[in-house]
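**Q** Following is a predicted model, sequence given first.
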Amino acid sequence: MSKLNPSPAVEFYDLVTRTHSEGGDALRSVLGDVDATAGPVLDVGAGTGRTVRIIADALPGARIIATEPDLVMRTVLTHQVAGDDDLRRRVTILPEPAQTMPLPDRLSAVVLFGVIGMLDREERMQLWDRLLPRLAPGAPVAVELLPISKPQQLPPMPYAKERIGDHLYEATLQGEPGDDDLMVLNSTWHITGGPGADRTVHGTSQWHTFGLEDLARETGMVAEQLTMQAGVLRAST
């Protein structure tokens, strides 16, 4: 799912990923056949480190390049990596966005979870031009998309529900069409239970809508849908 804007709802990012965990299972299945000796795994928009840990667990010994331009999430990512001796040896953190991140000559896999919809078609084409020549033979590109391929009105729906200590965190998400292929996503978080006053926090993000088959046409790769939101692109044989 799309990452929320840095403020003020970024504090709840990990609560969303906990609720929508099926993408993590899909990513593990994609990584199962990766030859990590062919090059590092690139995690674009690594957020607070959820996908970094999945990659590290699925591919022991693999080198990982984790890019995250948002300072708040990158701070949490750095904390997660620095506190784990194994990750400290294997994970390199970059602050650049997808459009300008430096890339190695070879990649054994690419993970684009919660980020590809932040790029318009021109930006995606520029990204593919940089990524595709660097993919090792058989290297997969794992992607996570909104489960809608064009802008539409989305009524409020439950988004996340988690309890931390005495506080209950509940969120709803609604969407409306923006310009061109954009969806505007609005989340509302209610934090209730003592101690302290109840809180309501609103977050807004934008997401370019398209489907996995659109990415297959852009890249010339073969697409496989794994869940409602997760899929994989592989070079055609």
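**A** That came through, no problem. Residues are numbered from 1 along each chain as shown.

**Q** When you work out contacts or count neighbours from here on, use the C-alpha atoms and nothing else.
**A** Will do.

**Q** Quick check: the gap between Ser205 and Val16.
**A** 14 Å (C-alpha to C-alpha, to the nearest Å).

**Q** Skip ahead from the host helix or strand of Glu123 and say which helix or strand is next.
**A** Under DSSP states H and E, the secondary-structure element containing Glu123 is helix 121-131. Sequence order places strand 141-144 as the next helix or strand after helix 121-131, per DSSP H and E.

**Q** next one: that next one to chain centre, how far?
**A** For strand 141-144, the gap between its own C-alpha mean and the chain's C-alpha mean amounts to 8 Å (C-alpha atoms, centre = their mean, to the nearest Å).

**Q** ok, structure two:
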Amino acid sequence: MDDFYSPVAEFYDLVGRAHSAGEQALRERLSAMTHIHDPILDIGAGTGRTVMTIAESVPQVDILAVEPAPAMRAVLTHAVAQCLELRQRVTIIPDTVDQLQLPQRLGAVVAFGVLGHLTSSQRQGLWALLLPRLARGAPIFVELLPVEKPVVLPRMMLANETIGQRHYQATLEGEPGPDDTMLLTSCWTVSGGPCATQVIRNRSIWHTFGLEDLARESGLHAQRLTPQAGVLYV
């Protein structure tokens, strides 16, 4: 996968509130799954928000946190290093999904905000890697953009936050790209304080599909949890 995240990694957690519904649904489902004992795989762990959710919801289970973007991984490593329990439970993996070497058994998989960066063939390779390692009923939690085919995405507010004397404002917009893709553009404007105004534009590619499409291509059952999050299971 291309590294779409390092250029804006310093701002990533400022848009956390946009993900709160999916993370809350993940927390509720995991907390109810007292039978999970095998490691939980977090693909695209980012700066660690889902890692923290998993750790708080499923005590004592090991977590494999996959994050190939160096800047995002730096924030993740810092967060894990601050807590003795996390240092003992969380293994940070820098590999992309086509390079993963996994244990024979997984208790669950979390893939929030990442599957749309994979082509259909890459996703098929991922299913082939994951499914033999999951027991019947073991969940794969996913979070997707709420678009199932390429469309024009009008500019929307992504973040509007103030830290100290600096104000951080971000927008997101998108347009159809080749085949099933959308070209997404985020724009961060950072102003105020004793610094010049910064404008950072970042482009990424997202393959469009829905939760039911994932169910069909993986052969799994699907249940929607929020407009953007769902769970797949055998």
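**A** Looks like it came in fine. What you see is a predicted model, and the numbers here were worked out from it, not measured in a lab.

**Q** Show me the contact partners of the helix holding Glu123 of the first structure.
**A** For helix 121-131 of the first structure, contacts defined as C-alpha atoms under 8 Å, 6 or more residues apart in numbering pick out Ala98, Gln99, Ile116, Glu218, Thr219.

**Q** let's go with 7 Å and repeat that
**A** Applying C-alpha atoms under 7 Å, 6 or more residues apart in numbering, the external contacts of helix 121-131 of the first structure come out as Gln99, Thr219.

**Q** for stretch 187-198 of the first structure, same thing?
**A** Contacts of stretch 187-198 of the first structure with the rest of the structure, by C-alpha under 7 Å, 6+ apart, involve 166-174, 199-204.

**Q** Of the residues you listed - the most surrounded one?
**A** Ranked by the number of neighbours (other C-alpha atoms under 10 Å), these place Ala171 first, at 22 neighbours.

**Q** Not counting residues beside it along the chain, what's closest to that residue?
**A** Spatial nearest neighbour of Ala171 of the first structure, excluding adjacent residues (C-alpha to C-alpha, 6 or more residues apart in numbering): Trp189 at 4.3 Å.

**Q** so where is the strand or helix carrying that neighbour in the second structure?
**A** Assigned by DSSP H and E, Trp189 of the first structure falls within strand 182-192. The alignment of strand 182-192 of the first structure onto the second structure (TM-score structural alignment) covers residues 181-191.

**Q** can you map out the strands along the first structure?
**A** Using DSSP state E, the strands of the first structure run over residues 41-44, 64-67, 91-94, 109-112, 141-144, 154-164, 167-177, 182-192, 199-208, 221-225, 230-235.

**Q** for the fourth one, packing partners?
**A** The elements that strand 109-112 of the first structure packs onto, with contact taken as 3 or more C-alpha pairs under 7 Å, 6 or more residues apart in numbering; DSSP states H and E, are strand 41-44, strand 141-144.

**Q** And the last one, what does it pack against?
**A** Read that as strand 141-144 of the first structure. strand 109-112, strand 230-235.

**Q** average offset between that strand and the second structure?
**A** Strand 141-144 of the first structure, aligned to the second structure and superposed, deviates on average by 0.3 Å (mean C-alpha distance after the TM-score superposition for the first structure).

**Q** Check the mean deviation of the match of strand 182-192 of the first structure from the first structure.
**A** Mean for stretch 181-191 of the second structure is 0.8 Å (mean C-alpha distance after the TM-score superposition for the first structure).

**Q** What are the buried residues along that stretch?
**A** For stretch 181-191 of the second structure, the neighbour count (16 or more other C-alpha atoms under 10 Å) marks Thr181, Met182, Leu183, Leu184, Thr185, Ser186, Cys187, Trp188, Val190, Ser191 as buried.

**Q** now swap in stretch 119-136 of the first structure and tell me
**A** Within stretch 119-136 of the first structure, the residues scored as buried using 16+ other C-alpha under 10 Å are Leu119, Arg121, Arg124, Leu127, Leu131, Leu132, Arg134, Leu135, Ala136.

**Q** mind putting those in JSON lines, distance to Leu154 of the first structure included?
**A** As requested, these are exported to JSON lines (distance: C-alpha to C-alpha, whole Å):
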{"residue": "Leu119", "distance to Leu154 of the first structure": "21"}
{"residue": "Arg121", "distance to Leu154 of the first structure": "23"}
{"residue": "Arg124", "distance to Leu154 of the first structure": "25"}
{"residue": "Leu127", "distance to Leu154 of the first structure": "29"}
{"residue": "Leu131", "distance to Leu154 of the first structure": "33"}
{"residue": "Leu132", "distance to Leu154 of the first structure": "34"}
{"residue": "Arg134", "distance to Leu154 of the first structure": "38"}
{"residue": "Leu135", "distance to Leu154 of the first structure": "37"}
{"residue": "Ala136", "distance to Leu154 of the first structure": "39"}
